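Participant: below is the sequence, then the predicted model.
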Amino acid sequence: MNSMDKRYVILGLSGLVLCAGIVMLGVGISYFEQSDNDVTIDRDSENYVVNFDPSLLRLTYTRSSDEKCLLSVFMGQSADGRGEMMSYPRIVQSCQESDPVCTTVTYTIGPGQAELKLSVTELSVSDVSQNVKCYETTWSSTTDDVAPVDCFPMSDYWFGGAEMYYQHWPVNSWDKFMSFYLSGDMFEDAQQFGSVLERYWLSSSGVALYVPPDVPLHLSIENQRICFKGAYGDPYKIRNEALLTHWLKYTACFGDSPQVTHDFMFKKYFKRPNALPDLRMMKSPIWSSWARYKVNINQSTILQYANEILEYNFTNSQIEIDDGYEVRYGDHTFDPVKFPNASEMIQTLHDLGFRVTTWVTPFINPRSENYNEGDVNKYFVLNGAGESGRVPWWNGIGSAIDFTDPDACDWYSGLLDDVRTRYGVDSFKFDAGEINYVTVVPNFELFTPMQNLGYYTRHYAECAFRLGYQIEVRSAWDCHHLPIFVRMMDKDSNWSEAKGLKSLIPTALTFTLLGYPYVLPDMIGGNAYEAGFHGTPLPERELFIRWLEITAFLPSMQFSYTPWQYDDVTIKLSRDYVTLHETVVFEELKKASEEYVAGKSGIGPIRPIWWVTYDDVKAFTVDDEFMVGDRYLVAPIVNNGSRSRDVYLPGPTFRDGARTILWEDKLRGGAPIAGGVTLSDYRIELEEISWWELTLK
């Protein structure tokens, strides 16, 4: 058997997983309490059954008499999901006589060719909940050229994973070939995973998949399958000598509903933020110089911008001085030609009621004073020769700070503390932090070797948090404990699913499901990159207005292009939506965030519409509506030129299975409407957004 034959063999082992402890196992599930407002009820013990049939080599689960397959040997595919089905005449299963349910299994591929070892363990979950069953599966290989792969057919709707170029919700329609599962700058590459990702996926039937951080995980989602592969090799360079060659481990958990399972998973595997973020950033708009001015800023520009904001009677949380203020990237100090008296400018901004933040990155370019000051090269990601590695990024060639070194974080945060002291800057916008800016260094070396490079991103975010709560980052992995805003990747000024307006809601929902509740959407109207990275054309008016309306219901509003660049109607409309955000939406955002931090809710303030209901199949497919807490449903227009849309109101039953959902129309008024219905061709003018308030009966 050649190596290609062996590769297809192991890739076809999907479905043999979880054989141990699940043979003909029926699991009764009862409802798990979600919050103080929910009602705990007992469900039919036959409502949810997990079953493994050894004669068919199929693992199935049944909800409400609807049988689904999670794993099956007949679903085996190649690593990129494109291979042919295969048969298994050369696979021999062997179990010890003392192990009748096969908790440890050896699969021999060909006579003496390779062995694959499988162990499956039922996890004890009594410390979290008795209402979810979990099974941990581990594959290990005895040879370098056979890597274990398991594929899961998406017979349900699946959510989670990563921020993506095309942000589909659910993820069933993704088209992502097999690659290592680490964050990347997906701005120009639709096949890179994005800046925010976790090893977590959740289905509409309450099935969850979780992969531990030390597994050398590769992932594909295509052809309606999620495939995991465990394989070493760049960038997974560090091997665990206690294991054999390649290995794969993951946990599959089963609960009565996605809400139950999600709450369970976050209690068992993830953390919550221990506080709220800076609430002024949540309540009032951020005003950024970037999209409107790009790098063409100076002291007069910033002061004029601030005066315009006040002249048109807009509130603010802060003014953000973005790219273009430094002499060289990595200085972090103001160009004395463009900003002849930066301290005085910032004091003036403070006197006008603004806080001030500046834009920083983890890169220091070689001409920067900070690059050449003392023996700082040791603080950078090194190449194989022990020298500071060179990193191509969007503003030239620099070196990336190695945040796995505590001394490097001390040095970097000290530089920024000096900036605050020197100029009076209040805080910072932290850009980049993705893993591709580490792996681009040939033979990269980090101060702390790690099997999962995602820890680099976490160390960067933790270093940023030293500067306080008034923080935003754009990359995150395992950073759930930090009460800071996580920003979406730059959006283009268009209506598309490819980083345009249509990606806004799916990205916000993905962030919140992955445990990042304080979502910072990008600039209202996008960045207008259509005219080049430094171009500043004004986005079309209708796009700006529709973007504004959605952002008014998200955890933070961020302007760069301004309403007064359009007309008086846009100015008034913008003020009205800012007021709505500050006086109505903010209170629910704050309340829902407090419940999440306190553990009274399993999810942050921005929620999918299926979160409030039980077994509403239609709700799982809606990608252009969202909930603010359990109170408001938002159904905006996301199509150019549209003045109506179908609005789906989920229901009829609340997630506790006992109460009926009613929806009150906040736009048109009228009698409450029972949930579980679609309002066809609901009229929404350009200046309007459809939003509804949930009540229970």
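Facilitator: Great, that's in hand.
Participant: please make it C-alpha for all contacts and neighbour counts, starting now.
Facilitator: Fine.
Participant: all helices for this structure, in order.
Facilitator: Counting by DSSP state H, one finds helices in the chain at the ranges 3-11, 258-269, 279-283, 290-293, 299-311, 342-351, 406-423, 436-439, 454-465, 504-513, 541-551, 568-580, 586-597.
Participant: select, out of the ones you listed, the one closest to D323.
Facilitator: Set against D323 and scored by C-alpha to C-alpha, those come closest in helix 290-293, at 6.7 Å.
Participant: report the distance from that closest one to the chain centre.
Facilitator: Chain-centre distance of helix 290-293: 25 Å, with C-alpha atoms, centre = their mean, to the nearest Å.
Participant: so S399 makes contact with N365?
Facilitator: Yes: shown here, S399 and N365 form a contact pair, counting by C-alpha atoms under 8 Å, at 6.2 Å.
Participant: of the two, which one has the most company?
Facilitator: Using other C-alpha atoms under 10 Å as the criterion, S399 and N365 rank with S399 on top: 26 against 23.
Participant: show me what contacts that one?
Facilitator: By C-alpha atoms under 8 Å, 6 or more residues apart in numbering, the residues touching S399 are 363-366, 380-381, 388-391.
Participant: V569 too?
Facilitator: Contacts for V569 (C-alpha under 8 Å, 6+ apart) come out as none.
Participant: ok, P537 - contacts?
Facilitator: With contacts defined as C-alpha under 8 Å, 6+ apart, the neighbours of P537 are 528, 531.
Participant: another one to put next to it:
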Amino acid sequence: MKNFIILLIFFVSNIYSQNNYDTLEVKIESNTNWWAGIIIEGHKMPLEDGYEANLFGTSYFNQLQPLLISSEGELVWSEEPFSFKITNENILFDKAYASLDYIKAGDNLREAYLYASSKYFPPSGKMPPDLFFSVPQYNTWIELTYDQNQKDILEYARSIIDKGMPPGIIMIDDNWQEDYGKWNFHQGRFPDPHSMMKELKELGFKVMLWVCPFVSPDSDVYRELEKQGAFMLDEKEKPAMVRWWNGVSAVLDLTKSEGDKWFKGQLDKLINEYGVNGFKLDAGDSRFYKGIKSSKKITPNQHTELFAKVGLEYPFNEYRATWKMGGQPLVQRLHDKSHDWTDLRKLIPQMLLEGIMGYPFSCPDMIGGGQFTSFLNDSPIDQELVVRSTQVHALMPMMQFSVAPWRILDEKHFKAVLEAVDLRGEFKNIILGLAKDASLTGEPIVRSMEYVFPHKGYSKIKDQFMLGNDILIAPLLSKGIGSRKVVLPKGKWKSDMEKIYRGGVNIDIEVPLNRLPYFIKLN
């Protein structure tokens, strides 16, 4: 049995209330690489000299985990936020709101991660419903943005089927509702939501609705909840007004039963009355909780954690911003990406980071980009980018469409998209098997080269990845090139073109528009 070297730094005072800080210095040994649980920064990892971060009161617009792990089996964990800075020689930790643990848990990245997973965020034994993994998801955001309406949602769903794509989960995004906090279908835009839901179900879709923890202050719901004391408060003990991307709103205090029970009651009502299957739970970012007060004194990060725990009661869920929810059956989506090649190249390293931070049930944003401003005012569409984005998604844990590919692509490019969707169908049982394994063991579904083949010089490879331990996937991530280099580890590999390769070499391959290169390791 391995001997674990554990350094625990304890202190007895109430950290949050008294602002005492814990500190730690970890020496960076030669040829050691480190990763931190800041998912949106995954493309910047392994960490380099000069990198610094403060985890308090932020989600970095995506998932966070208070964990750093190294290629030599080391890890640092804290139950609460901390700051750290990287130099060429060490990592300096301070401003910790709880004790910092440094542990030499093994000899490589995988051993460090599995130790952290088992000790700090053990897998729950549960996973999101199979449908998240077996077929694409469809989100109405890019097509409709703030004009969510019954007519166009049904047209979008019918077109999915008519164009030869499989039904799956359809997510109706922001502005289906009457107002923030008034979680009823807007009567003007949804004249008959029951019939809409009925048709969507008959077409084969499960339906999720966008929700958030905000309540518009000029609504009757706000006035009633204010009387109940359900809101976060400002310094004058009045409901705090929080500015977010859609204006200024009050925010529910989920540390109080009045806020928590009311919100879940609204979600349950939508399920019971309309047959909604679940929810896209957005806007729980820690930054919205800074400088305001709740009934129970907790950190802004813990408020994000409370909002994420709501999703545990609804198997069909999706989150963009969470804190310390590793090992749980929550769908975690990457932050919105722009419609460009730079953001496309961020998908693989950020998804790989999700896996080693305890978030295996993850989705690489929306195909072609989820940043809706990229598609406004007749913005130019890069058809090749949409195809290559689809191919990156195809063998990830999940794939999600939003912009309608049949609308923006010509026949050749749309055919390549359909082929990538079909390829996922061929691999869906493998992906499902890995997802079920992740729910029991914590092992990532998609894995970095360093994770599977430690100490081979693969730490900085960010343009190829492993599906499990035996399938290497190497999408094309640059425009107009048509070829790429693939790093093949030692062993015997069979490509998607049925060609056999001896590993331990770098190979150059041709990648036409309709090809997603992959290599299966042979025994």
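Facilitator: On my side now, so go ahead. Please read all numbers here as calculations on a predicted model, not as lab measurements.
Participant: quick one: TM-score?
Facilitator: TM-score for the superposed chains, counting by TM-score structural alignment, normalised by the length of structure 2: 0.92, backed by 517 aligned residues with a C-alpha RMSD of 2.6 Å.
Participant: one step back: so which of the helices of structure 1 is the most surrounded?
Facilitator: helix 504-513 (a mean of 26; mean count of other C-alpha atoms under 10 Å).
Participant: where does that one end up in structure 2?
Facilitator: Mapping helix 504-513 of structure 1 onto structure 2 (TM-score structural alignment) gives residues 347-356.
Participant: equivalent analysis for stretch 51-62 of structure 1, please.
Facilitator: On structure 2, no counterpart of stretch 51-62 of structure 1 exists by TM-score structural alignment.
Participant: any idea how far the equivalent of D431 of structure 1 over in structure 2 lies from L209 of structure 2?
Facilitator: Counting by TM-score structural alignment, D431 of structure 1 lines up with D282 in structure 2. Distance of D282 of structure 2 to L209 of structure 2, computed by C-alpha to C-alpha, to the nearest Å: 10 Å.
Participant: between those two, which one's more packed in?
Facilitator: It is L209, of D282 of structure 2 and L209, that has more neighbours when counted by other C-alpha under 10 Å, with 24 against 20.
Participant: one step back: can I get the helices of structure 1 in JSON lines with distance to T137 of structure 1?
Facilitator: Below are those laid out as JSON lines (distance: least, C-alpha to C-alpha, whole Å):
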{"stretch": "helix 3-11", "distance to T137 of structure 1": "15"}
{"stretch": "helix 258-269", "distance to T137 of structure 1": "16"}
{"stretch": "helix 279-283", "distance to T137 of structure 1": "41"}
{"stretch": "helix 290-293", "distance to T137 of structure 1": "47"}
{"stretch": "helix 299-311", "distance to T137 of structure 1": "56"}
{"stretch": "helix 342-351", "distance to T137 of structure 1": "56"}
{"stretch": "helix 406-423", "distance to T137 of structure 1": "35"}
{"stretch": "helix 436-439", "distance to T137 of structure 1": "29"}
{"stretch": "helix 454-465", "distance to T137 of structure 1": "22"}
{"stretch": "helix 504-513", "distance to T137 of structure 1": "24"}
{"stretch": "helix 541-551", "distance to T137 of structure 1": "42"}
{"stretch": "helix 568-580", "distance to T137 of structure 1": "49"}
{"stretch": "helix 586-597", "distance to T137 of structure 1": "30"}
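Participant: between the ones you listed, which one is closest to V196 of structure 1.
Facilitator: Closest of those to V196 of structure 1 is helix 504-513, at 7.6 Å (criterion: C-alpha to C-alpha).
Participant: give me the mean deviation of that closest one from structure 2.
Facilitator: Helix 504-513 of structure 1 differs from its equivalent in structure 2 by a mean of 0.7 Å after superposition (mean C-alpha distance after the TM-score superposition for structure 1).
Participant: same for that helix, what does it pack against?
Facilitator: Here helix 504-513 of structure 1 touches strand 158-162, strand 519-520, strand 606-607, going by 3 or more C-alpha pairs under 8 Å, 6 or more residues apart in numbering; DSSP states H and E.
Participant: show me what contacts the counterpart of I471 of structure 2 in structure 1?
Facilitator: With TM-score structural alignment as the criterion, I471 of structure 2 lines up with Y632 in structure 1. By C-alpha under 8 Å, 6+ apart, Y632 of structure 1 lies in contact with 691-694.
Participant: for V50 of structure 1, which of the helices and strands packed on helix 504-513 of structure 1 is the nearest?
Facilitator: Closest approach to V50 of structure 1 among those (C-alpha to C-alpha): strand 158-162, 18.3 Å.
Participant: so what touches that closest one?
Facilitator: Outside strand 158-162 of structure 1, the residues within contact range by C-alpha under 8 Å, 6+ apart are 169-172, 193-204, 510, 513-514.
Participant: can you tell me how far the residue nearest the centre of structure 1 is from F553 of structure 1?
Facilitator: Closest residue to the average C-alpha location of structure 1: F511 at 3.7 Å, with C-alpha atoms, centre = their mean. From F511 of structure 1 across to F553 of structure 1, the span is 15 Å (C-alpha to C-alpha).
Participant: go on, D322 of structure 1?
Facilitator: Using C-alpha to C-alpha, one obtains 25 Å as the distance from D322 of structure 1 to F553 of structure 1.
Participant: now R367 of structure 1: closest residue in space that isn't a chain neighbour?
Facilitator: Closest residue to R367 of structure 1 apart from its sequence neighbours, by C-alpha to C-alpha, 6 or more residues apart in numbering: R328 at 6.6 Å.
Participant: the one you found maps to what in structure 2?
Facilitator: Using TM-score structural alignment, the equivalent of R328 of structure 1 in structure 2 is D179.
Participant: how many neighbours does that match have?
Facilitator: A count of neighbours around D179 of structure 2, defined by other C-alpha under 10 Å, yields 18.
Participant: does it touch F214 like I think?
Facilitator: No: contact criterion C-alpha under 8 Å: D179 of structure 2 and F214 do not qualify, at 9.8 Å.
Participant: give the residues shared as contacts by these two.
Facilitator: With C-alpha under 8 Å, 6+ apart, D179 of structure 2 and F214 have no common neighbours.
Participant: what sits against the residue nearest to G515 of structure 1 when sequence neighbours are not counted?
Facilitator: The shortest distance from G515 of structure 1 to any non-neighbouring residue, by C-alpha to C-alpha, 6+ apart, is to H480 (5.9 Å). H480 of structure 1 makes contact with 270-273, 515-516, according to C-alpha under 8 Å, 6+ apart.
Participant: counterpart of H480 of structure 1 in structure 2?
Facilitator: The alignment partner of H480 of structure 1 in structure 2, by TM-score structural alignment, is G326.
Participant: and the spatially closest residue to E625 of structure 1 that is not a sequence neighbour, what is it in contact with?
Facilitator: Leaving aside its sequence neighbours, E625 of structure 1 sits nearest to A635 (C-alpha to C-alpha, 6+ apart; 4.7 Å). Counting by C-alpha under 8 Å, 6+ apart, A635 of structure 1 makes contact with 624-626, 647, 689-691.
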